[in-house]
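Novice: Starting from these lines, generate the structure:
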Amino acid sequence: MARSPEAKYTRQCSVNVANFVTVRPGSEGVDKINKFNIWKQQMICLLESQELMDFVNDEIVAPEKEKSEQYKLWRRTDSLVKGWILGSVGTDVLHQLLDNETARDVWDQLLNSIFKQHQQQPREIGEDYSRYLPLYQALMKDEWQTAWNTFPGINNLGTTIITSSSETILHIAVLAGKSNDLVKQLVEVMPPTALALKNSGGETALHNAATVGNTAAASVLVDKNPNLLHIVCNDKQLPVHTAAINCHKETLQYLISQHQHESNSNTHPFLFEGQLGVGFLNAIIASEYVDIALDLAQKYPNLTKIVDEDGDSALSIIAQTDTLFPRTDTFTWWQIFFYRRIPIKAIFEVEAGDTIHADATRDIENAIKHGAGQYSNSFHIFSRVGKKLEYMIWSVIEYLVPKLKELREKKSTHAQALQLAKHLCNKIVTLPENEALTIFEKSIHQAAIYGISELVEMIIDKYPSTIYYRDPDTDKDVFLLAATYRFENVTNLLYNMNDRRYILGSSTDDQDNNLLHICGKLAPSYRLNLVAGPALQMQRELQWFKEMENFVPASRRTWINKKKQTPQMLFTKEHEKLKEAGEKWMKDTANACTIAAALIATVMFAAAFTVPGGIEPTSGKPLLSKKPSFMFAVSDAISLFTSITSLLLFLSILTSRYAEEDFLYVLPKRLSMGLLSLFVSITFMLVAFSATLYLVLQRDVAWFVVLLTGFACLPITSFVLLQFPLLVDVISSTYGPGIFSKKTNRLMI
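Specialist: Presented below is the predicted three-dimensional model:
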């Protein structure tokens, strides 16, 4: 809340300076720098506690003398601060400061003149702290008893600086995260103001506790001096900001609770409002603590409507945190299977203002209206029992497969992120048009380049005009941006749009590039590498190019940009190296598989004319003719035919013309059929081998036959583990449903 002009220059102060400032710095003595640093930290604590720091850091300047009443008020408070400083320094320093007129002048001379030489030479000062090295090492190793024996008066050294970074023993003990017994002892004997001593980065011991997540130490410090919660470091961060940035949830929750406990106090700025509050909320979202962010956004709705100093709102931070919205294109097949089925609990917002806990996959209306009628109550009871049983079963599965717990946490975080984004959109839409549009436009821009389709869709539904947003630097709209970074989940929204998609399909950027031009450029490497092998990457690029033809009018498919390039010309130029790499990869794969297929065909052809067990000398009939030898014959024939088929397919790959269009269907189709034929060939070759062993050795060592048959499965298993994933990728990308989803029943605005 802004102060009146009179209140701006007036402070009600009734403190004993001697309780805050216990050291008098002088310009002489071996320990003069150490004393000055301690004095400075104590004086800063005093000034900040009385909200007088503005008088020495140029935030409050002297009013004009013509405004005599305001000048008198300022002069009285400035003289108070000046008197505190002059009365707390040594006599030799005092004589050098007497000619200064204001408190700011005195402060500047102390920092920039009298003690300037020493502050500019920290490396020379660092050598003086070498005697504290054993103490430092003992503290970091949690051997505080050793530290006690080495320095018997350690409790009296609590405010002594022991490192070149101006860190005290308390700083180090808290930072170690283990020596909390020593922390308690130090805090007990130290005055509250001494706990606020800062290091060279302006960080107190509470900042260190927040940095390493030492909640126990933070509790001890705050209990002794609650003002530590409100001291900022050189980066203008409170300890609670530090806990959020360093992702220590337990410490963060503790510090938040302490700030909320002091919310009725007017002594310090309120954490949950203004720039301080939105910066804090943004830090929590960036650390992916969505549950905490959702709780704060609901308790303090004003934080959802403002932007920080960088112009970021809570919604735009969510749009930049793509890890909150996991994409299944980075999952394996089993992760996709379980991710879609594992149940979670989420909090759904009801219009009346209440919240209901329900299964995320259940319809929200059903969760809200479950209390109507006796039948509904009975059904709800059975439903709850079924859900609890389901959760119990999944808990057992998660215990057996720990990876599933990570999937459940991802899905739960995703659901909470959607709920938070929905809440933010509902609040932002109530702002004046220009403010709401600014926030929504930046958020939809971030969501498009990070591929968060759910957020893009949500923003367009809440504020339809954002669909016409264009990037001020490149003049690209949302879908041109998504195509640039190859996020098909965002461009798929075009299928669910009304006739406006024809306008968007014709849009161009500042270089006159339309959708086809954008897809003619090479995709970013981090998106391209999601596909295995240069050949399949080339196929994916062709799929993008062909798919965008559905949205670009025929008259625009040969559109020339400012560089005189049609989409096809641009595609050929940009993908020249990828095409060469794809050709080399395809030939290398075909060469390796050709050798394997040729060897199998040779062996199986020779084996076809070799009779297992030999023949009778008199009749010339096979000795094992009465046994089930047809298994050998059939397996041998299938292996021979499939290996030859595979050989021919790989030869056709080697002799292909390798045009751009061939990478779309022709080459992947031949590769998939060749790999499949080779896999079948290897399988039946081993079946024929096992059948032969069984026919020959079953009477003598049957157990040995079973053992060898088991070992025969090793090559098949090796092929499945090493080459089968490639076969699946090729078949999926060529014959699968594809990455582009067609229109659904849901129509966007």
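
Novice: okay, CA-based contacts and neighbour counts for the rest of this
Specialist: Noted.

Novice: Just the residues contacting stretch 736-745, thanks.
Specialist: Stretch 736-745 is contacted from outside by E488, N489, N492, Y495, N496, E547, S732, using Cα atoms under 8 Å, 6 or more residues apart in numbering.

Novice: can you tell me which residue is nearest the centre of the chain?
Specialist: By Cα atoms, centre = their mean, the chain has its centre lying nearest to T323, at 4.6 Å.

Novice: related to what we said a few turns ago, so which of the contacts of stretch 736-745 is the closest to E203?
Specialist: N489 (44.3 Å; Cα to Cα).

Novice: number of nearby residues for that closest one?
Specialist: A total of 19 residues lie near N489 under the criterion other Cα atoms under 10 Å.

Novice: Before we compare anything, build this one as well:
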Amino acid sequence: MESICVASRGIVREELTRYNYQEWKILMKNYLRGENLWDVVESGSVSTSIDEQRDAKALHIIQLSCAPNIFDQIKHFQTAHIAWKHLAEVCRPKFKIQPHIRPVVVSDVSEHKALYKFVENGDWEGTSSYLRDQPNAIFWTLPSGRTVLHVATIEGHKNIVEGLVYLGKKQLVKMQDEDGNTALALAAGYTENVNIARSMVNVEGGEELLGIENKEGEIPLLMAANSGRKRMTRYLYFRSSSHVIHHQSSHNRVLLLKRCIQAHIFDVASKLLESYGELPIEFLSVLHELARMPSAYLQADLWQTVIYIFKKGNLIDVILIMMLMTEKLMGFARNLFGLKSKNRESIFEHENEFLQILRYYKNNVSKFNSSQLRDALVYDAMLEAAKYGNVEFINDMREANHDLLWAMDDHGRDIFSYAVIHRKHNVFLLMHILCGNKDIINYRTDMFGNNLLHLAAHLGPLSDMNRGDVAAWQMKIEIEWFKEVEEVVHVKCREAKNEEGKKPEEIFMETHKELMKDGEKWIKETAGTFAIVGVLVITVMFTAIFTVPGGLRQDTGMPILIKEKRFIVFIVADVISLLTSISTVRIYIKLIGYRYAPVDFLERLPAMILSAVNFLSLSLVSMMIAFCAALGIVLQNLWSYKDFVVGIVVLTVIPYILPFWDFRTYIRLIAHQKSNFMERRLLDGSSLGFHKVHM
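Specialist: Predicted structure coming up:
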């Protein structure tokens, strides 16, 4: 039989993802037809050995053209027909457009245009006058099935909604549009106006609206939670009777809990869980949402970070953490004077509810056996928690069932492998308190022969690096992380080879090649730009020394005002500016011609860049001081200009502050990585409830 080329590039333009199924399906179907394989995929009948070979090739082609996450769903299927049907079921719903508010265009309204115009403009007098003449117009519907109450709700006119509800009563508020949404559903899903919702719920029989489902099978409470509207969700939940909530399907109850956690509406989620005596097993799927919560409640305290930096950090880190402290103090001053908004809602405001939910699941997870937890994907949730650095989740689940700590994915990677891959320092430190012999963990390899140091050698996630000028600082963090893991793992890991025959250092060099190039490029371009600035300052200050204010004596060539204090200030500032500019240019020229190695990004290059910026800043400040001194000499007889001169002197501090503004990203990285707050809590074990576990 003729061989078939199964290179994905020759089959489809893009691998199958959630978003390109329709295009992928057309290209794949045409390709299979051209290879005379489509009949096997379509019918699924395999009667001869030749058909079995054709089916295997078709299945291989389909699997090869899928993205990794899609491939994982069909890799266990034995026939192309089953795989094809599964992809159709899984991918089609992903392209369904979510419902949205379709605006009403008054000019397109076939009847009662004046009424809709009044409603659109928020004119209750016109609306009520029109309805007195034509009372049945209140129940007239648009082609979309929406009434004038739907329109008033969308527009957010509370007074008109209240008036319409008073006139239309229960009959009006229960009317649904073509999507099955009542006016309350629209208020819940698309607005945050609780007063509008309250006016509808408070009408006689209005509480029935809370349980009316739309065509998607969702009640207003579910829609509000899906939109992340916290005030609306809380109102609807506490107005909904237990009958309304528990009358929902198990899927909808789980969905409500998931949406509340995703939107950080922890108080509602906590109350929902409290309504159950014993947690149903289907609610364990919500653990994935809890696992994805960042470890926000155990972030390092600034002063703990400062202490650690001053004890173990180098000079650069000390300088940068001092700058961070200055920034924190400025933020405190802004809060003190009311310059920062007090209306921001943070996850920290719901710490107690979040921890309460976590403790609730901890108590219930202990009631299930390992088989049930595996079927409910709780082991996968542990890996998710490691990915997001949620050490609280890992600790609570470990106490509920110790076996969960050894969760492992299909590639043989455990939570510590995930912590290394995703640079989660707090989870990685768990190894220090889990067992006396850490070699059991840190010498473990995955199915590809990679130990923890191999995984640390790969390029880390760059989600927090969205600017090109931080490539150099990211390179520094990458090297620090690699060195930190190297100090922890077994000595044999440093020279161990994976299945591809590569050592950790070789992988590090390969995966960080582009990042190092970007960092090198940025450093050289920046050095070139600042070197030009330094040369200009040198030129100006070198010239200024021979054109001193007041002039020179004709007989001796000495400055006339040499005994003036302001002249001495001018000369000293000029010399300092000249010398520091020369030092700046020398450093930047060295950076431009420097042969970069990965280890240089750790300390040498940051030190050179920081010192060059300091020299250049000092040079500019000195130049401004020299300028002010010269200006004072020129205007010495015009005392009315003293305020002007003083103002210029004050402004000389600005060139010194501005160069450090772009170092805030690096400061945060240093502060985050060097923090020992979590390390102290983990190694102590008291505050998180850890105990030494020997294996």
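
Novice: hmm, back to that, and the contacts of stretch 736-745 of the first structure, which two are furthest apart?
Specialist: N496 and S732 (24.4 Å).

Novice: Among the two, which residue is more densely surrounded?
Specialist: N496 (18 against 13).

Novice: Could you pull up the contacting residues of the more buried one?
Specialist: K743, T744, N745, R746, L747, M748.

Novice: Alignment lookup: the fourth one to the second structure.
Specialist: Looking back up the chat, that one is R746 of the first structure. Superposed on the second structure with TM-score structural alignment, R746 of the first structure falls opposite D684.

Novice: so how far is N676 of the second structure from its match?
Specialist: 12 Å (Cα to Cα, to the nearest Å).

Novice: Dump the contacts of N496 of the first structure into CSV; add secondary structure as well.
Specialist: Shown next, in CSV, are the contacts of N496 of the first structure (DSSP: H, G, I helix; E, B strand; the rest coil):
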residue, secondary structure
K743, coil
T744, coil
N745, coil
R746, coil
L747, coil
M748, coil
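
Novice: quick one: which of those is nearest to H575 of the first structure?
Specialist: Using Cα to Cα, those come closest to H575 of the first structure at K743, 29.8 Å.

Novice: measure that closest one to L693 of the first structure for me?
Specialist: Where L693 of the first structure is concerned, K743 of the first structure sits at a distance of 57 Å (Cα to Cα).

Novice: that older thread, more neighbours: which of D684 and N676 of the second structure?
Specialist: N676 (20 against 15).

Novice: So the corresponding residue of the second structure for A319 of the first structure versus A381 of the second structure, what's the distance?
Specialist: In the second structure, A319 of the first structure lines up with A291, judged by TM-score structural alignment. A291 of the second structure sits at a distance of 6 Å from A381 of the second structure (criterion: Cα to Cα).

Novice: What is the equivalent residue in the second structure for I452 of the first structure?
Specialist: Using TM-score structural alignment, the partner of I452 of the first structure in the second structure is N390.

Novice: From L287 of the second structure, how far out is its match?
Specialist: 12 Å.

Novice: Same question for P280 of the second structure.
Specialist: Distance, P280 of the second structure to L287 of the second structure, using Cα to Cα: 13 Å.

Novice: Those two: which is more packed in?
Specialist: L287 (24 against 11).

Novice: Identify the nearest residue to the more buried one in space, disregarding sequence-adjacent positions?
Specialist: A381 (6.2 Å; Cα to Cα, 6 or more residues apart in numbering).

Novice: how many other residues sit next to that neighbour?
Specialist: 26.

Novice: same check, this time on S611 of the second structure
Specialist: For S611 of the second structure, using other Cα under 10 Å, the count is 16.

Novice: residue in the first structure matching it?
Specialist: Per TM-score structural alignment, S611 of the second structure is aligned with M673.

Novice: Does the residue of the second structure most remote from its centre lie in a helix or a strand, and which?
Specialist: In the second structure, the residue that sits farthest from the middle, by Cα atoms, centre = their mean, is D555; the gap is 72.3 Å. Using DSSP states H and E, D555 of the second structure sits in no helix or strand.

Novice: what's the neighbour count on the match of I452 of the first structure?
Specialist: The burial count for N390 of the second structure: 25, using other Cα under 10 Å.

Novice: List the residues that contact the closest residue to it other than its chain neighbours.
Specialist: Spatial nearest neighbour of N390 of the second structure, excluding adjacent residues (Cα to Cα, 6+ apart): S295 at 4.4 Å. Going by Cα under 8 Å, 6+ apart, S295 of the second structure touches Y388, G389, N390, V391, E392.

Novice: Which of those residues fall within helices?
Specialist: Counting by DSSP state H, the contacts of S295 of the second structure place Y388, V391, E392 in helices.

Novice: Turn these into CSV, columns for distance to R359 of the second structure and neighbour count.
Specialist: Listed next are these as CSV, based on distance: Cα to Cα, whole Å; neighbours: other Cα atoms under 10 Å:
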residue, distance to R359 of the second structure, neighbour count
Y388, 19, 19
V391, 14, 27
E392, 10, 23
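
Novice: hey, where'd the strands end up in the first structure?
Specialist: 345-349, 355-359 (DSSP state E).

Novice: packing partners for the first one?
Specialist: Counting by 3 or more Cα pairs under 8 Å, 6 or more residues apart in numbering; DSSP states H and E, the packing neighbours recorded for strand 345-349 of the first structure are strand 355-359, helix 403-428.

Novice: quick one: it aligns where in the second structure?
Specialist: So strand 345-349 of the first structure sits over no part of the second structure, by TM-score structural alignment.

Novice: Would you mind pulling the contact partners of that strand?
Specialist: T355, I356, H357, A358, D359, A360, I364, S412, A415, Q416, Q419.

Novice: so how far is D312 of the first structure from the fifth one?
Specialist: Distance, D359 of the first structure to D312 of the first structure, using Cα to Cα: 32 Å.

Novice: Can you show me the helices along the stretch 101-250 of the second structure?
Specialist: Secondary structure of the stretch 101-250 of the second structure (DSSP state H, counting those that start in this stretch): helices at 113-121, 124-133, 148-155, 158-173, 183-190, 194-201, 220-226, 230-239, 242-246, 250-262.

Novice: Give me the angle between the third one and helix 183-190.
Specialist: With axes from the mean of the first three to the mean of the last three Cα atoms, to 10 degrees as the criterion, the two stretches helix 148-155 of the second structure and helix 183-190 enclose an angle of 20 degrees.

Novice: What is the corresponding segment of the first structure for helix 148-155 of the second structure?
Specialist: The alignment places helix 148-155 of the second structure over residues 169-176 of the first structure (TM-score structural alignment).

Novice: thinking in terms of the whole chain, how far from its middle is the matching stretch?
Specialist: Relative to its parent chain, stretch 169-176 of the first structure has a centroid offset of 30 Å by Cα atoms, centre = their mean, to the nearest Å.
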